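Undergrad: Pasting a predicted model and its sequence here:
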Amino acid sequence: MIIKVLGPGCANCKKLQKNVEVAVKELKLDASIEKVTDFKEITKYGVMSTPALVVDDEVKVAGKVAKPDEIKEHLQ
């Protein structure tokens, strides 16, 4: 499983990444977490507001900081 956090590196992006790490740890998943800061790459996903969560190349959340429990729903 490949999880990507899309965003320029703002506080909300960092919070989403931490929440993703918590969710992956709690679910004991074997997943790689990548940070994508390049705007050209972000727009390839059709994301217009960050932060965004992408799981296996599918946008799951955009424009908000998802809590660990919400993220877990997208990872199961």
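TA: Received the coordinates, thanks.
Undergrad: C-alpha from now on. contacts and neighbour counts both.
TA: Will do.
Undergrad: ok, how many other residues are close to residue 32?
TA: The tally of other residues near residue 32 (other C-alpha atoms under 10 Å) stands at 11.
Undergrad: List the residues that contact it.
TA: 1, 2, 3 (C-alpha atoms under 8 Å, 6 or more residues apart in numbering).
Undergrad: In addition, the following structure is provided for comparison:
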Amino acid sequence: MIIKILGSGCKKCIALGENAKTAAAAAGIDAEFVKVTDIAEIAAAGVMHTPALMVDGKLVSSGRVLSPEDIGKLL
């Protein structure tokens, strides 16, 4: 599983990444985490608001920091 965190690297982006790692560990999922900070790549993914979360190429959240529990439901 590939989990991408899209954003500029701000505090919210970092929090979303940490919550995603926590959720994957709690679910026992072996995931590769990728940070995407390139604005062109973020826009190409259809993201209008950061931070955003993609799971295996599918945009599942944009513009908010999900809790580990919410991310777990999406995994």
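TA: Perfect, I can see it now. Quick caveat: nothing in here was measured; it's all calculated off a predicted structure.
Undergrad: Give me the TM-score for this pair.
TA: In this superposition the chains share a TM-score of 0.97, using TM-score structural alignment, normalised by the length of the second structure; 75 aligned residues with a C-alpha RMSD of 0.5 Å.
Undergrad: Looking at the second structure, which of the contacts of residue 32 of the first structure hold up?
TA: Mapped onto the second structure and checked by both residues aligned by TM-score structural alignment, their matches' C-alpha atoms under 8 Å, the contacts of residue 32 of the first structure keep the contacts 1, 2, 3.
Undergrad: can you pull the buried residues of the longest helix seen in the second structure?
TA: In the second structure, taking DSSP state H as the definition, the longest helix is helix 11-27. Residues 12, 13, 14, 15, 16, 17, 19, 20, 21, 22, 23, 24 are the ones in helix 11-27 of the second structure that count as buried (16 or more other C-alpha atoms under 10 Å).
Undergrad: Off-centre distance for it?
TA: Using C-alpha atoms, centre = their mean, to the nearest Å, the distance from the centre of helix 11-27 of the second structure to the centre of the chain it belongs to is 8 Å.
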